[in-house]
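A.B. asks: Got a predicted structure plus its sequence, pasted below:
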Amino acid sequence: MQQPPEQRPWDPDNTVFPRLQDLPQIPNAPKHCAWVWGPEDNLGRLNLLTPRRVQAAASEIKTGETARVDLPLNVPKQPAWSREAFTLTIKVVDEGIGNDDLYHLNTQSGTQWDGFRHMSHAPTKTFYNNTKQEDISGPEANHKCSIHHWSTRGMVGRGILIDYRAYAESQGIVYDSASYYSITYANLVACGKHQGLDIRPASEGGDIHVGDFLFVRSGFVQDYYAKSDEENTFLGLRDEPVWAGLSQEDAVRNWLHDCYFAAVAGDAPAFEVWPPPRGYKLHEYLLALWGVPIGEMVDLEGVSALARKHKRWTFFFCSAPANCPGGVASHVNGTVMF
């Protein structure tokens, strides 16, 4: 750390940052919040994607092979949580000569980035960096913490895959991603060792670099395509969705904070196990308190295949979020390069 953590704004080029338990308390802010990049900040931990780190991430491109991470816009055909299904309308501009198309979609359906306007710290109804609901909707709405800020900056850096589904299958562990299956910190550590990764932060001797993009494959996409349309529709219409994902235990929460990921993502619909068994959601910590984007329903099948082919679990990643002023979320529009 090149500066004391009490001094703000933090220098994003630092290589060592405080652990969750050592975060300084910010006056009039929730406990464990890290609004440390300045009062006008809209990027959160995307600030860690400095030119130095992006340049270093480019060294991950060795074979030139690529994998897209976005599902088709109509997958899932029946979104959970009563969200609107994607529809495409072809608008004939001039019969036989030209056409337009019209999309109707919910940006929380399919492969998505959860933006900082998506979920607040529920006890205080405060979104990232002291954003309030009146900043997002209503007559006083503005662009504070809008998704378009990510687009103008870009999301580019080193990705790291924890392929938990592949590890589970190698160990004879069978589960359905549409069930309540919790991936614990011990599971993540064991999976990392199986892949030859030490999932501790580099500052503690591990393989996680400050500013990495974390990807966790739980098997949702694999399971979705293995099910019938009728089965997937039934799952999407459940009154209370149930999905596999990361445990909300303190060890997982602390690890997600202390690694200083630029963003986290998974192939599961909620990233964390759902419904949450505790009084808090990882979403509240990641989005509202720390400013960490969350990717959901990311298609990691191609990434997994390339990683297993090369026995290499790090790669170059780039994403182009929608440049939508005032927006809450965006499809990922992401590409992995090996």
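C.D. replies: That came through, no problem. Numbering: from 1, shown residues only.
A.B. asks: all contacts plus neighbour counts: C-alpha atoms, from now on.
C.D. replies: OK.
A.B. asks: right, and the helix or strand after the helix or strand containing residue 52?
C.D. replies: For residue 52, the host element (DSSP states H and E) is helix 51-57. Scanning forward in sequence from helix 51-57, with DSSP H and E defining helices and strands, the next element found is strand 66-68.
A.B. asks: tell me which residues in that following strand are buried?
C.D. replies: 66, 67, 68 (16 or more other CA atoms under 10 Å).
A.B. asks: Was I right to think the first one contacts residue 318?
C.D. replies: The reference is to residue 66. No: proximity of residue 66 to residue 318 does not meet the contact threshold set by CA atoms under 8 Å, at 11.0 Å.
A.B. asks: overlap in contacts of the two?
C.D. replies: Overlap between the contact sets of residue 66 and residue 318, as judged by CA atoms under 8 Å, 6 or more residues apart in numbering, is given by 335, 336.
A.B. asks: The closest residue to residue 184 other than its chain neighbours: how many residues sit nearby?
C.D. replies: Computed as CA to CA, 6 or more residues apart in numbering, the closest residue to residue 184 that is not its neighbour in sequence is residue 247, at 5.1 Å. By the criterion of other CA atoms under 10 Å, residue 247 has 24 neighbours.
A.B. asks: likewise residue 279?
C.D. replies: The criterion is other CA under 10 Å. On that basis, residue 279 has 6 neighbouring residues.
A.B. asks: so which helix or strand takes in it?
C.D. replies: With DSSP H and E as the criterion, the answer for residue 279 is that it lies in no helix or strand.
A.B. asks: Checking my notes, residue 214 in a helix, right?
C.D. replies: No: according to DSSP: H, G, I helix; E, B strand; the rest coil, the state of residue 214 is strand, so it is not within a helix.
A.B. asks: That one touches residue 159, doesn't it?
C.D. replies: Yes: with contact taken as CA under 8 Å, residue 214 and residue 159 are classed as touching, separated by 6.0 Å.
A.B. asks: what about the two, which has more around it?
C.D. replies: Set side by side, residue 214 and residue 159 show more neighbours around residue 159, with 26 against 22, by other CA under 10 Å.
A.B. asks: quick one, helices of the stretch 101-250 of the chain?
C.D. replies: For the stretch 101-250 of the chain, the helices defined by DSSP state H, counting those that start in this stretch cover 133-136, 148-153, 164-170, 185-195, 220-226, 229-236, 250-258.
A.B. asks: out of the ones you listed, nearest to residue 108?
C.D. replies: Distance to residue 108, taken as CA to CA, is lowest for helix 229-236 among the helices of the stretch 101-250 of the chain, at 13.3 Å.
A.B. asks: what about versus this one:
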Amino acid sequence: MGSIQAIPVDPIPESIHNIKFDSLPDKRRVWHAKPGSREEGLGKLVLLTPEVVAKAAASCIKTGQRVALNWDLTKLDIANFNRAPTQHHITSLLGGAGFDDVYIFNPQQSSQWDGLRHFSAPFPTPENPSQRLFYGGTTAMEISDRSNTRIGIQHWAKEGICGRGVLLDYVAYAERNSISYSALSDHAVPLRVLKQIAQEQGVQFQRGDILFIRIGLTKEWDNQMGPADKLSYAQSSNPQHAGVEGTEEMLRWIWDEGFAAVAGDAVSFEVYPPQKSYPGVDGNEVQGLFMHEYLIAGWGLPIGELFDLEELSRKCQELGRWEFFITSSPLNMPGGVSSPPNCLALF
């Protein structure tokens, strides 16, 4: 197998992001920035300092080969959760002298970054036991107010999401180890397996990395599912999505490794629906949790879903390395909830 050489990176300025998971004052609420500020809007992307990005570019861009990670905008062509399909209209301009596009789409239907407005977490009080808040304590009322752009996707758009990407190829690992599963099931990938994949690939993580995990949803959707299969999934009242285990152990690893963002080709990155428990290494059950509530609402960590990682996997195998430079330019939409990634991997 190939290897990834660790490149020394200047330390991130001392901040709450350098504190170990077990020493965090509140693991569910890392709200360190002033409400409404740029730093609040960036969340964990504050780790992508100019120094980190420059060193990532210097260490990763060697051949000039590029791979796009954007799945077809018309996929999922039949989506669950009542998400409407993409509409693309071509309109005539100046009597046929030219043409314009009109796009109507939900970014959640295809490759997308979940922004900080996408998901909340429960923060009950005696007065309001059902209260849920978004990152920084942002309320649903603030998000519904179109004049309020707090924690909107525009903060990410100003500088983009750029840095060192690393792929953990679970699909290839499963094939080597005769593990059979569907990406549209509650198949869960434990942390010990992710660590084993990293070891086999020669991966050494660096603070500020953008983590990609290949689960195989786009491959299965494009190559193994017919129209009836897709319709059955879309109409299911209890859809299932394979992904990483939702455990405190997984959260600890994601925090302590210092990832600036996580992404994959799964529908929801973590296994869905959230499981009450998972089998532990010692045979005992480990309590499950809903990681979206921690990663997005608690930490401000971008989650990428439905990225097309098939060509990326082939290129990594061809070159024998699983690191690359990532450029992603989210839509500059004030108050936006999510965005297509407009993402490239450069080798």
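C.D. replies: Thanks, I have it. Everything quoted here is computed from the prediction, not taken from an experiment.
A.B. asks: Put one on top of the other, what's the TM-score?
C.D. replies: The TM-score (TM-score structural alignment, normalised by the length of structure 1) is 0.88; 313 aligned residues with a CA RMSD of 1.7 Å.
A.B. asks: ok, the residue nearest to residue 184 of structure 1 - contacts?
C.D. replies: When contacts are counted by CA under 8 Å, 6+ apart, residue 247 of structure 1 touches 182, 183, 184, 185, 272, 273.
A.B. asks: Can you find the partner of it in structure 2?
C.D. replies: Under the alignment (TM-score structural alignment), residue 247 of structure 1 pairs with residue 245 of structure 2.
A.B. asks: gap between its match and residue 170 of structure 2?
C.D. replies: Residue 245 of structure 2 sits 13 Å away from residue 170 of structure 2, taking CA to CA, to the nearest Å as the criterion.
A.B. asks: now the corresponding residue of structure 1 for residue 334 of structure 2, nearest residue through space, not along the chain?
C.D. replies: With TM-score structural alignment as the criterion, residue 334 of structure 2 lines up with residue 325 in structure 1. Here the nearest residue to residue 325 of structure 1 in space, its sequence neighbours aside, is residue 148; by CA to CA, 6+ apart that works out to 5.1 Å.
A.B. asks: so that neighbour sits right up against residue 324, yeah?
C.D. replies: Yes: the pair residue 148 of structure 1 and residue 324 passes the contact test of CA under 8 Å, sitting 4.9 Å apart.
A.B. asks: So for those two, which residue has more residues nearby?
C.D. replies: Summary of the neighbour comparison: residue 148 of structure 1 and residue 324, criterion other CA under 10 Å, with residue 148 having more neighbours (23 against 16).
A.B. asks: does residue 263 of structure 2 count as helix, strand or coil?
C.D. replies: Under three-state DSSP, residue 263 of structure 2 falls in the strand class.
A.B. asks: Spatially nearest residue to the aligned partner of it in structure 1, not counting backbone neighbours?
C.D. replies: Residue 263 of structure 2 maps onto residue 265 in structure 1, with residues paired by TM-score structural alignment. Distance criterion CA to CA, 6+ apart; nearest residue to residue 265 of structure 1, sequence neighbours excluded, is residue 295 at 3.9 Å.
A.B. asks: Quick one: residues contacting the corresponding residue of structure 2 for that neighbour.
C.D. replies: Matched to structure 2 by TM-score structural alignment, residue 295 of structure 1 sits across from residue 304. Residues in contact with residue 304 of structure 2, defined by CA under 8 Å, 6+ apart, are 111, 112, 113, 114, 261, 262, 263, 264, 269, 341.
A.B. asks: hang on, residue 304 of structure 2 in a helix?
C.D. replies: No: assigned with three-state DSSP, residue 304 of structure 2 falls outside any helix and is strand.
A.B. asks: Quickly note the distance from it to residue 290 of structure 2.
C.D. replies: For residue 304 of structure 2 relative to residue 290 of structure 2 (CA to CA), the value is 16 Å.
A.B. asks: follow-up on the earlier one: for the helix holding residue 52 of structure 1, packing partners?
C.D. replies: Counting contacts by 3 or more CA pairs under 8 Å, 6 or more residues apart in numbering; DSSP states H and E, helix 51-57 of structure 1 packs against strand 155-162.
A.B. asks: what about the closest residue to residue 106 of structure 1 other than its chain neighbours, distance to residue 234 of structure 1?
C.D. replies: The spatially closest residue to residue 106 of structure 1, leaving aside those adjacent along the chain, is residue 84, at 5.9 Å (CA to CA, 6+ apart). Residue 84 of structure 1 is 15 Å from residue 234 of structure 1, where distance means CA to CA.
A.B. asks: of these two, who's got more company?
C.D. replies: residue 84 (16 against 12).
A.B. asks: Residue 41 of structure 2: what secondary structure?
C.D. replies: Taking three-state DSSP as the rule, one finds residue 41 of structure 2 in the helix state.
A.B. asks: That one - how many residues pack around it?
C.D. replies: 27.
A.B. asks: wait, what's in contact with it?
C.D. replies: Going by CA under 8 Å, 6+ apart, the list of residues near residue 41 of structure 2 reads 116, 150, 151, 152, 153, 155, 156.
A.B. asks: Adding distance to residue 206 of structure 2, write these out as a markdown table.
C.D. replies: As requested, the contacts of residue 41 of structure 2 are arranged in a markdown table below (distance: CA to CA, whole Å):
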| residue | distance to residue 206 of structure 2 |
| --- | --- |
| 116 | 24 |
| 150 | 30 |
| 151 | 26 |
| 152 | 27 |
| 153 | 25 |
| 155 | 24 |
| 156 | 21 |
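A.B. asks: and residue 317 of structure 2, what pairs with it in structure 1?
C.D. replies: If you follow residue 317 of structure 2 across to structure 1 using TM-score structural alignment, you land on residue 308.
A.B. asks: is it fair to say that match lies in a helix?
C.D. replies: Yes: applying three-state DSSP, one finds residue 308 of structure 1 inside a helix.
A.B. asks: is it true that the residue nearest to residue 106 of structure 1 touches residue 103?
C.D. replies: No: Residue 84 of structure 1 sits out of contact with residue 103 when judged by CA under 8 Å, with a separation of 11.9 Å.
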